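Asks: Fold the stuff below for me.
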Amino acid sequence: MSVEILKSIRQTELEAEQIVKQSVADARQILADAESMAASILEKAEEEALEQSRSIISMAEKEAQAEVEKIMMQAEKECKNIKKQAEKNLDAAVELIIGRIIKIHGNS
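Replies: Just a heads-up that it's a prediction; the model follows:
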C-alpha cells in the first residue's frame, strides 16, 4: 500500500509541476499579448494624434487664409479711397500748377 501512496503522491507532484509549467507559459503568453496590444494602442494613438495635428494645421491655414483675404480686401478698399481722394485733388492740383505757370510766364 505504501508503494501505491508514493505513486499517487508522485503523480500528484507531476501534475502540479505540469500545472505550474502551463501557468508560466500562460502568463508569458498573456504578457506577450498585453505588450502587443499596448504597442497597437500606442500606434493607433500616434496615428490619431498625427491626424488631429494635420486637421488643426489645416484649420489654422484656412483661418489664416481667410484673415489674409480680409486684410487684402481692406487694403484694396483703402487704396481705392486714397485713389478717389487723389483724383478729387488732381483737378485742383492741375489748376494750381497751370495758374503758377501762367503767372510766371505772364510776368515775363
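Asks: from here on, contacts and neighbour counts on C-alpha atoms
Replies: Will do.
Asks: what does stretch 62-76 rub up against?
Replies: The set of residues external to stretch 62-76 that reach it, using CA atoms under 8 Å, 6 or more residues apart in numbering, is empty.
Asks: Next, the structure of the following sequence, for comparison with the previous one:
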Amino acid sequence: MALEVIKEITNAENRAEELVREANKKSKEIIDSAIKIGEEEYKKVLIRSKQEAEIIINYATEKATKEIEAISIKGNNELNGIKEGLEEEKKYSAVRLIIERIVGIHGNS
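Replies: Here you go, the predicted model:
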C-alpha cells in the first residue's frame, strides 16, 4: 500500500512537471505570437506613417510648385510690361529726337 502511494505521488509529480513544461511551452507560444502580432502592427503603423508623410510631402511640393509657377508667370508678365514700356520709350525718344533735329534744322535756317 505504501508502495502504491509512493507510485501515485511520483506519477503526480511527473504529471505536474509535464503540465508545467506544457504551460511554459504554451506561454512561450503565446508570447511569441504576441510579439509577432506586435511587430506586424508596428510595421503597419510605420508603413501608414510613411505613406502619410509621402502624401504630405507630395501635397506641399505640389503647392509650392504651383506658387512658384504663379510667381514666375507674374514676374514674366511684369518683365514683358517693362520691355514693352522700354520699347515705347525708345520709339518716343526716337520720334522726339527726329522732331528736335527737324525743329533745330528749321530753327537755325
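Asks: mind listing the strands for the first structure?
Replies: Using DSSP state E, the strands of the first structure do not appear at all; there are none.
Asks: which stretches of it form helices?
Replies: Across the first structure, reading from the start of the chain, the helices by DSSP state H fall at 2-106.
Asks: middle-most residue in the first structure, spatially?
Replies: The centroid of the first structure falls nearest to residue 53 when counting by CA atoms, centre = their mean (1.9 Å).
Asks: ok, the counterpart of that residue in the second structure to residue 59 of the second structure distance?
Replies: Using TM-score structural alignment, the equivalent of residue 53 of the first structure in the second structure is residue 53. Here the distance between residue 53 of the second structure and residue 59 of the second structure works out to 10 Å (CA to CA, to the nearest Å).
Asks: Next: residue 46 of the second structure.
Replies: The value you get for residue 46 of the second structure to residue 59 of the second structure, if CA to CA is used, is 20 Å.
Asks: likewise residue 42 of the second structure?
Replies: When distances are taken as CA to CA, residue 42 of the second structure and residue 59 of the second structure turn out to be 25 Å apart.
Asks: And for residue 92 of the second structure?
Replies: Looking at residue 92 of the second structure against residue 59 of the second structure, where the rule is CA to CA, the gap reads 49 Å.
Asks: what's the answer for residue 36 of the second structure, then?
Replies: Between residue 36 of the second structure and residue 59 of the second structure the distance, using CA to CA, works out to 34 Å.
Asks: what's the average distance of stretch 70-89 of the second structure to the first structure?
Replies: After superposition onto the first structure, the average distance of stretch 70-89 of the second structure to its aligned residues comes to 2.6 Å, using mean CA distance after the TM-score superposition for the first structure.
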